Structure formats: structure tokens, C-alpha cells
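Colleague: sequence-free structure coming up:
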């Protein structure tokens, strides 16, 4: 074989290898997927409805898959199982996840949403105040934001969480069913389920979160995914900011956008949207302290066993 033929074969082999490598890289790029967990009615849910994140990530060869969860505890378990990369949960589910060793870090928070949670009784109930819940049955879930609200509301009146009889359920639908069955005296829910209950049965709200709980939503992710894909997270937050700005100025349009996606009446979503501030902010010392207070409240009640330090669960680099 001549030298020129050898050289040609070598070049052909090199080119073939390069093409194969390029094809493999392209295939891998096509398979790169951002897996996002969300719950009904939240900023991520609205972003999903717009399709804008998919458009922003497509030029980078990324796809997005969305997974709906009934509540924060189920979502944080999915993070821990590496079934999703990114998601959101309210303040208390996030604390319970921290305390149980869930492999997730705080990336950002949303603005306070105290009117989006409430403890309520039936319209014709003789109970008129939180203090009158002593010895009564209250339907709610373990590690929910409304559980923390109830803890604080009872303390506000001189009572303790041990003075009521919690009836634990696993999701918002079970709360509504249990409450409407008459087998409990009161219940706790969050938006949009709270808004739905308000419009459906006109319950008496004994206490919302005003002055007791900021009811923040937190954006969480597995630290390994963030370490390896900071640019993807930054793009996500950039698109989320655009969505939040639009949502804040268009409550009715937001309700109309989400209603078919969620199977929720637009009137319910409009009520929930009007009392919410859609802004994502970095985790600061004040927000860390809010979360630490939740840790201390549940540790004192022996409802969590690990007095975790929230500051240790915050990602070390701002990505907003």
C-alpha cells in the first residue's frame, strides 16, 4: 500500500471517528432533559403553561419534562430519589425534607403569601376562634404549611398543638372530603384548594397566615445537578422571572391559562392569584431565619428529630 493510500485511509478513519463522536454527542445532547416537579397553581406551573422554558433551552439541546405532585412532601421525596432535578415546595415541607436528610438544596424563594393558607370551620359551626379548637379534630397533613400555621395560631391563643386532635390525611382532596363529611371540626388548606373551598362552601376562616407564617414557596434542586448545570438553572430562573412579571400584571389571563391545564375553575384561580405576589428572590439571612423558626417549632413538639441548620442547606452560589 502506498504512503498516499495509507494517509487517505488514516484521514478517512479519523473523519469517521470524528463524525461518530459528533453523532454521539448530538444524540447525548438530544437526550439531556431537565426534570421539573411542580404542584397545582404555582409559578413553575404557570411557566409550564407558557412553554417558554422549552423554547429557551431547545437551542442548547435540552428538553423539559414536567411531573405533577399532590403536595410538597411527595415532591421532595422525588428529589431525594433522583426522580426529578428541580422543584418547589412550601416552607414546612422543605423543613421536613431538610430534617429527614433529603438530598436537596435551596436555590431561591418566593415572596410571602400569608393569605394563601388558612384554618377554617364550616359556616354553621359554633366554633368562632382558634382557641375554641381545644380538644377538637382538625384535618391536615403532616409537614404541611398549614400544620405550621396551626402550631403558631394555637400558640398565639395560649394553646399548644397537643391541645387539638390532628386527623392526618395525604392530600388536599382528602382534606376536603374529610371536612365535608362532618367527621372533623376544622381543617387546613392552601391555595388553590383553599380558594376552591371558600367559593364552594363559604367556610369561616379562623386564621390565615398573616403575622404568623409567610408561607413562602422555595425552589429546590439536587446539588449535583446544580453543580453540573448552573447555566441551565440560570436560564430557568430568567424565564421564571419573565413569567412572574407577566402573571402579576395579568391575574385573569393567568387564571384562564391554568384552568384547562389544572382542571380548576378560573374563578378559583383568580381568587388565589389576586392575593399572591409573584416574585422570586435570593435566599437571604432573614429567610433562613424564618425557616429555622419552623425547624425549632416542630423540634420542640418532637415532630421532627433532627434540629437541622437551614443555612447548611442553601446552595453556596446565587443563580438568579
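Modeller: That came through fine. Note that the structure is predicted; figures quoted are calculated from it, not measured.

Colleague: going forward, measure contacts between C-alpha atoms and count neighbours the same way
Modeller: OK.

Colleague: What are the boundaries of the helices in the stretch 51-200 of the chain?
Modeller: With DSSP state H, counting those that start in this stretch as the criterion, the stretch 51-200 of the chain has helices at 52-57, 72-80, 91-99, 145-156, 172-181, 193-201.

Colleague: I'd like these written out as TSV, with distance to residue 123 and mean neighbour count added.
Modeller: Shown next, in TSV, are the helices of the stretch 51-200 of the chain (distance: least, Cα to Cα, whole Å; neighbours: other Cα atoms under 10 Å):
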stretch	distance to residue 123	mean neighbour count
helix 52-57	42	17
helix 72-80	29	23
helix 91-99	28	25
helix 145-156	19	23
helix 172-181	11	17
helix 193-201	8	18
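
Colleague: and the comparison structure, right after this:
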């Protein structure tokens, strides 16, 4: 019993604060099976359980999945999570089948032994990253990011902010050991930051836009140019292997939605106001920074980019073991069968 307790304590501290329930999930990853064992059009469920984050989800708000799946007799259920790490925990606990996260949460989930697969990625542009920032209150004595050494920085461990800060520090010759990390979900930290009780905060829209409207934020730097491969839709492995036909529909609808949103930005803003309860001027700020560049298939190039992210976390001592992204993929020709050719770049 003592040995078991010691193992759990070490594991929890190594992964950086993930919940015990997450770590106690399955600790084995299945290797990729031959694609011949899968029917790319197979759909075995009658309910699709989708996860989304509290910052909002256009995919949910537009109800495109519901319209596509209703004729097939499939119901869509949505579950909200505070951020990506919590969504990954929900998947590990069997509460959802598919969800959207940044590049970092699936890596931490892999370390914790979660059985997941990458479904589809996100295209990036030269301006992607403007909505993610490292910021201080207006009265802070810090005037530039290069003065960050030794500061307490608040962000959710295991979220996309974790990779953001790692690369931002690396860009000025510092490491993660040069700061003091205080893990707190963005939505929970916002009030304290607005009151001036958090010295340095990592946030994104719409929280950034809300603080901006109130004149309570000064940005030290954004994440533009820090070579993140972008976000992903992730699926439970068993669900993915049994329902590749649903994954195909999800990818197709996501790609079509991005194309629609890019030319109907006013409609997207209206949905933000009605569904996320954002003030019109806050929605304007969010939309001024938001891009709809489309989806990106799990090509060898994207896999290599995600592996680079995982390797950096290991080399920096953030995660306790090296992981192989390929262990969390479907067979290459199955991806080819469910992913539009134009996004396999």
C-alpha cells in the first residue's frame, strides 16, 4: 500500500498537477491496427457525445452536426468543460467521444495513459495567435516580456498556454524553471486578474477581450510566431475505431463550417452575442483577432510538428517520459479515407 501511494504521488507531481482520476485511467496504448480491419463508413452508435470548452464553440452553436446526423437517426449531446485538460479528463472517464483541444492537452493525456486518437488538426496563418496573450494589469511595473524572470504566472497546466509559455521563454533564452507557475483555469483567474491580484496572466479570447474592454489588461506578448501546430479534434480510441464514418462526417462539417464562417463573419458575431452572451463590442474585439483557416489532416508533416511539441515538453522536464505521437493515431490509409484530400497537407 505504501509503495502504491508513493507511485501515485510521484506520478501526479511528474505530470504537473493532473487529477488522480485522470492518472488512474488506462495506462496502455494500443498500437495501430491495419486499416483493412476498419470500414471507413462504419457507424455503430446512436448518440454522439461531443465535448467543448467554456470559451464557446461555433460547431455547437451552428448545430451543423445535428442537421447532418438527424436523417441517420443519430442524436448529438454536448458537454461543456472549463478547458482542454478537463475535457481530456472527461474523455478518459468515458463521458464524451470527441472533443476540441489545443496542441498540449492530448500530450499530457498520453502521458497519463489515456486511450485517444487524433482526428483532425487546424490550419494556421501568419496572424494566428493574436488572441492568446501573456499580460499584466495596467499598473504593473513590468514593461516588456524580457522582464518575466522570477515572476508568478497564472495559467492552466497542461493547456495550450503551457506550450505557449515554454516557447515564449525559450525565445528569450529562459526556461520554465525561470518562472513560478500557478495553475488556475482561465475563467477562474479572470476576476482576480481584473482586481489586480494576479501579477502575470495567460489568457485568450473572450476573456482577453473582456479585460481589454474594461481597460484592465496590458499585453506583454502574444503567441504569434511560436510555431504551434494548432488545435485538434480528439476522439476516444474505441469510439474512433468503431465509428470512422462519424469521424468523416465531423471532419467534413468542420471544414465546411470554417469556409462558411470566413465569409459570414457578421453571422458568427451574432452567434457569439446570443450563445456566449458577449457584449457586442466584446464580440467585435474577438472577431478582429479570429481566423477561420480551415482544418488540417493528420499528414506526416502535421504528425512531425506535434511530435516536436511532445519532445520539447520532455526535454524541458515538464513531462516524465518521452511519448510517440504515432501510438495515438489511426492507420494512415484510414485517415486518407475519412479526410478530404485538400486538407492532407
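Modeller: Received it, and whenever you're ready, just let me know what you need. If you're wondering where the values come from, they're calculated on a predicted model, not measured in any experiment.

Colleague: could the helices of the stretch 51-200 of structure 1 be laid out in JSON lines, adding distance to residue 281 of structure 1?
Modeller: As requested, the helices of the stretch 51-200 of structure 1 are exported to JSON lines (distance: least, Cα to Cα, whole Å):
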{"stretch": "helix 52-57", "distance to residue 281 of structure 1": "19"}
{"stretch": "helix 72-80", "distance to residue 281 of structure 1": "19"}
{"stretch": "helix 91-99", "distance to residue 281 of structure 1": "14"}
{"stretch": "helix 145-156", "distance to residue 281 of structure 1": "19"}
{"stretch": "helix 172-181", "distance to residue 281 of structure 1": "27"}
{"stretch": "helix 193-201", "distance to residue 281 of structure 1": "25"}
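
Colleague: For residue 37 of structure 1, find the nearest of the ones you listed.
Modeller: helix 72-80 (6.3 Å; Cα to Cα).

Colleague: the strands in the stretch 1-150 of structure 2, which residues?
Modeller: 47-53, 75-81, 98-101, 116-122, 132-136 (DSSP state E, counting those that start in this stretch).

Colleague: give me the stretch of structure 2 that stretch 116-123 of structure 1 matches.
Modeller: Stretch 116-123 of structure 1 corresponds to residues 131-138 in structure 2, going by TM-score structural alignment.

Colleague: still on that earlier bit, and the strands of the stretch 1-150 of structure 2 as CSV, adding mean neighbour count?
Modeller: Output for these, formatted as CSV (neighbours: other Cα atoms under 10 Å):
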stretch, mean neighbour count
strand 47-53, 20
strand 75-81, 16
strand 98-101, 25
strand 116-122, 26
strand 132-136, 25
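
Colleague: Output those strands as CSV; include the columns distance to residue 322 of structure 2.
Modeller: Shown next, in CSV, are the strands of the stretch 1-150 of structure 2 (distance: least, Cα to Cα, whole Å):
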stretch, distance to residue 322 of structure 2
strand 47-53, 27
strand 75-81, 27
strand 98-101, 21
strand 116-122, 17
strand 132-136, 27
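
Colleague: so which of those gets nearest residue 14 of structure 2?
Modeller: Nearest of these to residue 14 of structure 2, taken as Cα to Cα: strand 116-122 at 20.4 Å.

Colleague: Next, the angle helix 84-92 makes with that closest one.
Modeller: 140 degrees (axes from the mean of the first three to the mean of the last three Cα atoms, to 10 degrees).

Colleague: What mean distance separates strand 116-122 of structure 2 from the matching residues in structure 1?
Modeller: For strand 116-122 of structure 2, the mean deviation from structure 1 after alignment is 0.7 Å (mean Cα distance after the TM-score superposition for structure 1).

Colleague: And the contacts of that strand?
Modeller: With Cα atoms under 8 Å, 6 or more residues apart in numbering as the contact definition, strand 116-122 of structure 2 has outside contacts at 106, 110, 229-237, 240, 247, 251, 293-298, 302, 328-330.

Colleague: and if you look at stretch 264-280 of structure 2?
Modeller: Contacts for stretch 264-280 of structure 2 (Cα under 8 Å, 6+ apart): 55-56, 58, 61, 261, 283-284, 287.

Colleague: if we go to 6 Å?
Modeller: residue 283 (Cα atoms under 6 Å, 6 or more residues apart in numbering).

Colleague: Kindly report the same for stretch 150-160 of structure 1.
Modeller: Against stretch 150-160 of structure 1 from outside (Cα under 6 Å, 6+ apart): 131, 161.

Colleague: Name the single longest helix found in structure 2.
Modeller: Looking across structure 2 with DSSP state H, the single longest helix is helix 244-263.

Colleague: Following superposition onto structure 1, what is the mean distance for that one?
Modeller: Mean for helix 244-263 of structure 2 is 1.6 Å (mean Cα distance after the TM-score superposition for structure 1).

Colleague: what range in structure 1 matches that helix?
Modeller: The counterpart of helix 244-263 of structure 2 in structure 1, using TM-score structural alignment, spans residues 230-249.

Colleague: Equivalent analysis for stretch 59-73 of structure 2, please.
Modeller: Against structure 1, stretch 59-73 of structure 2 falls on residues 47-61 (TM-score structural alignment).

Colleague: Quick one: end-to-end distance for that stretch.
Modeller: Chord length of stretch 47-61 of structure 1, first to last residue, is 19 Å (Cα to Cα, to the nearest Å).
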